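# The amino acid sequence is not available; the structure is as follows:
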């Protein structure tokens, strides 16, 4: 029996709007010095982020009103298009290199990150195919191996950009979906151990990644080199204290902390809004993940249940990695904080995923 659609989960919607509000305000504050220096306009990044936030909210509402079950038939072409765009990055003149990384496609006045598209496409494809034949996952060769091959292709294409953080987040999400979908525990444990080895190899084989790990282990050994970002981030968080220095009063954004409005925006938030502000953001992510899991559990069909879990884990994993890096618990990786960090592609596709999660919640039991 098909359930009639009802109102979406308001708690998820409210948590996302509050996180987005935090993000827009912090982008305005964290980027003001850099924007004034490079563009002679302290609101340059803020205005662009605000525009993308409006676009993202519109897309989220459209996705929320869309019947998620109709997505299943488009899962394969959606994934193929996203993989094609990832490959297109390496065509001369098509990919845009910024700070040694080719992660953006040239679109005339703007740019676009295909890895953000493949995050969403991969989750939809895995949810559809796992729900269609869940019993196959128990068979390693015929069931699990094809999914691992797709994960490997996605991971290698993102890793080649290079972008180890995003590759970990995408593959980690898809891997968790295989576990939720019914893969055997011994297969998951064995593959998890193999994944850790492969991540270690990816770090060892690239000198700059190895320097990041040594900088993470002992940042004071090279405080103006490999340990610089970690130390400056910790200085920002530590100087914020309980209540913070006040909105707009950050010292680290004056070119002490690199990527202050993208990867390390949480450090500026902690400096200006203190531990109270940081805890509020963490709690909002916790509420979002908790409600997302509830939506997954209450969903009446397997496709929606696995899709909701994948969308929720994707946001949670990316947030954990980013905040782990900012607080010095993980080595530095170039991964943004969902809803808060500056970036149009990331914001729009993350909000698209939330829209689908809200769509699933409308059909819950």
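Perfect, I can see it now. Bear in mind that the values here come from a model prediction, so they are computed numbers and not experimental data.
# Only C-alpha atoms from now on, for both contacts and neighbour counts.
Fine.
# do you know how far residue 241 is from residue 277?
The gap separating residue 241 from residue 277 is 10 Å, by C-alpha to C-alpha, to the nearest Å.
# who's more crowded, these two?
Neighbours per residue (other C-alpha atoms under 10 Å) separate residue 241 from residue 277, with residue 277 holding more: 20 against 16.
# State whether that one and residue 269 are indeed in contact, as I suppose.
Yes. Counting by C-alpha atoms under 8 Å, residue 277 touches residue 269, with 7.0 Å between them.
# what ranges do the strands span in the stretch 101-250 of the chain?
101-107, 110-112 (DSSP state E, counting those that start in this stretch).
# Could you check how far the shortest one is from the centre of its chain?
Here strand 110-112 is found 18 Å from its chain centre; the criterion is C-alpha atoms, centre = their mean, to the nearest Å.
# for stretch 76-94, which positions count as buried?
76, 78-79, 82-83, 85-90 (16 or more other C-alpha atoms under 10 Å).
# again, but for stretch 348-356
Using 16+ other C-alpha under 10 Å as the test for burial, stretch 348-356 gives 348-356.
# got TSV for those residues, with distance to residue 136 and secondary structure too?
Shown next, in TSV, are those (distance: C-alpha to C-alpha, whole Å; DSSP: H, G, I helix; E, B strand; the rest coil):
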residue	distance to residue 136	secondary structure
348	34	helix
349	30	helix
350	30	helix
351	32	helix
352	30	helix
353	27	helix
354	29	helix
355	30	helix
356	26	helix
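# Report the two of these separated the most.
Spatially, the most separated pair among the buried residues of stretch 348-356 is 348 and 356, at 12.6 Å (C-alpha to C-alpha).
# The buried residues of stretch 76-94 in strands, which ones?
In strands, defined here by DSSP state E, there are no members of these.
# what about versus this one:
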């Protein structure tokens, strides 16, 4: 690859998007330290910078993954062998969690590797985005016509979501379902066919309820899960129990005001707001940095999501376009669910804030996904500026085998 081509590739990268991503990661790292320094010592008996150091290590790993997916041409991930690996690999890994997984907070959702805990369900999000983008990109010519083969991905998605839900991890299962819905709707599939399948599945679930309710009913309608609904509907009535998190989240957000109490000056992180560095990190941001801090985070996340949708619109390749939509939907949906939980708009689901909350699996997932998004953006810009002008370069004509036919 000659120097001229490398210069053209370098000029084609979306630097505003890259800067926004790293600004958010750096800010998140600072807030992880600020929000966890007290609980690390008092609650866990660790060094004050314990969670900060772990998050920093995950960020370094994430940056490496980001660079890899940013450089490797995205069409490589549309190859049949890769998609087949994802197709069979995702259920295999999720089944392995039940056999050799680590249980924490009444959920068997992690693999424990000494110093690290890895949550496979996080990476299933990216796997399904890749799978759906490849499958529907391959079916573009026939999606407007009724065909039985179009509904197979829908049943596969439900199968994967069921495996995650019975861990149990309903929050992740719901997010995956919403991401996949956005991709399916954007794929060009006949909406009539989609509605028929939803109606059919609803009838099947209702008919089979005498069989699955005795197995999953206790988990779905467990006392702990119902208490979350009580805490959501009447948080101040259950302020000492189910509404404890939400009430203290309100106190943190309300006491921050316009400018906040100052970085590191949060009161709620002194044991009043549990999980301050994970699910409720935005509450601490609001308390310490006020409206300006919240606006900064939401603004950067909104910029990334909107940038992703613009990239999807400009991309001429169906796989790249659907992949960009999936990544944008993942970040947007997870942000809305996290913010909805800490503000009492929806029940608390335990979903981290993208790129900001503490959590290695989540951070690594988003860095890999955003690296792909930057890669797609680079190809779009390169094609717009250089394709046809320089016949010696063929970067946009990477060979691609046909995708899956099922």
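Perfect, I can see it now. Given the structure is predicted, the values throughout are model-derived calculations rather than measurements.
# sorry, back to before: and the strands of the stretch 101-250 of structure 1, which is most packed in?
Across these, the average number of neighbours (mean count of other C-alpha atoms under 10 Å) peaks for strand 101-107, which reaches a mean of 18.
# so where do the helices sit in the stretch 1-150 of structure 1?
Using DSSP state H, counting those that start in this stretch, the helices of the stretch 1-150 of structure 1 run over 10-39, 44-65, 75-88, 114-132, 145-159.
# what comes up buried for the longest one?
Translated: helix 10-39 of structure 1. So helix 10-39 of structure 1, judged by 16+ other C-alpha under 10 Å, has buried residues 12-13, 15-35.
# again, but for the fourth one
Within helix 114-132 of structure 1, the residues that qualify as buried by neighbour count (16+ other C-alpha under 10 Å) are 114-131.
# can you check the second one too?
For helix 44-65 of structure 1, a neighbour-count test (16+ other C-alpha under 10 Å) marks 44-46, 49-50, 52-53, 56-61, 63-65 as buried.
# Rebuild the buried residues of stretch 76-94 of structure 1 as TSV, extending it with distance to residue 161 of structure 1.
Formatted as TSV, those follow (distance: C-alpha to C-alpha, whole Å):
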residue	distance to residue 161 of structure 1
76	23
78	21
79	18
82	15
83	13
85	12
86	9
87	10
88	11
89	8
90	8
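# Pull up the aligned stretch in structure 1 for stretch 330-346 of structure 2.
Under the alignment (TM-score structural alignment), stretch 330-346 of structure 2 falls on residues 314-330 in structure 1.
# how distant is the matching stretch from the center of its chain?
Computed by C-alpha atoms, centre = their mean, the separation of stretch 314-330 of structure 1 from the middle of its chain amounts to 10 Å.
# So which residues make contact with it?
165, 169-170, 172-173, 216, 230, 233-234, 237, 263-264, 266-267, 285, 289, 331-333, 335-338, 350 (C-alpha atoms under 8 Å, 6 or more residues apart in numbering).
# Report the buried members of these.
By 16+ other C-alpha under 10 Å, the contacts of stretch 314-330 of structure 1 give 165, 169-170, 172-173, 216, 230, 233-234, 237, 263-264, 266-267, 285, 289, 331-333, 335-338, 350 as buried.
# Spit out the contact partners of the aligned partner of residue 122 of structure 2 in structure 1.
Under the alignment (TM-score structural alignment), residue 122 of structure 2 pairs with residue 116 in structure 1. Each residue near residue 116 of structure 1 by C-alpha under 8 Å, 6+ apart is listed here: 345-346, 349.
# Closest to residue 200 of structure 1 out of those residues?
Nearest to residue 200 of structure 1, judged by C-alpha to C-alpha, of the contacts of residue 116 of structure 1 is residue 346 at 26.4 Å.
# Just give the closest residue to that closest one, not the sequence neighbours.
Closest residue to residue 346 of structure 1 apart from its sequence neighbours, by C-alpha to C-alpha, 6 or more residues apart in numbering: residue 116 at 5.8 Å.
# Kindly provide the distance from the one you found to residue 170 of structure 1.
Relative to residue 170 of structure 1, residue 116 of structure 1 is positioned 9 Å away (C-alpha to C-alpha).
# What of residue 143 of structure 1?
Taken as C-alpha to C-alpha, the span from residue 143 of structure 1 to residue 170 of structure 1 is 20 Å.
# How about residue 19 of structure 1: what's its closest non-neighbour residue?
Of all residues not flanking residue 19 of structure 1 in the chain, residue 339 sits nearest, at 6.0 Å (C-alpha to C-alpha, 6+ apart).
# Mind checking what secondary structure that neighbour has?
The three-state label given to residue 339 of structure 1 by DSSP: H, G, I helix; E, B strand; the rest coil is coil.
# Export the buried residues of stretch 348-356 of structure 1 as TSV, with columns for distance to residue 103 of structure 1.
Shown next, in TSV, are the buried residues of stretch 348-356 of structure 1 (distance: C-alpha to C-alpha, whole Å):
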residue	distance to residue 103 of structure 1
348	16
349	15
350	17
351	20
352	20
353	20
354	23
355	25
356	25
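# Distance check, the residue nearest to residue 19 of structure 1 against residue 285 of structure 1.
As judged by C-alpha to C-alpha, residue 339 of structure 1 and residue 285 of structure 1 stand 10 Å apart.
# if I read this right, residue 177 of structure 2 contacts residue 156, doesn't it?
No. If you go by C-alpha under 8 Å, residue 177 of structure 2 and residue 156 don't touch, sitting 11.1 Å apart.
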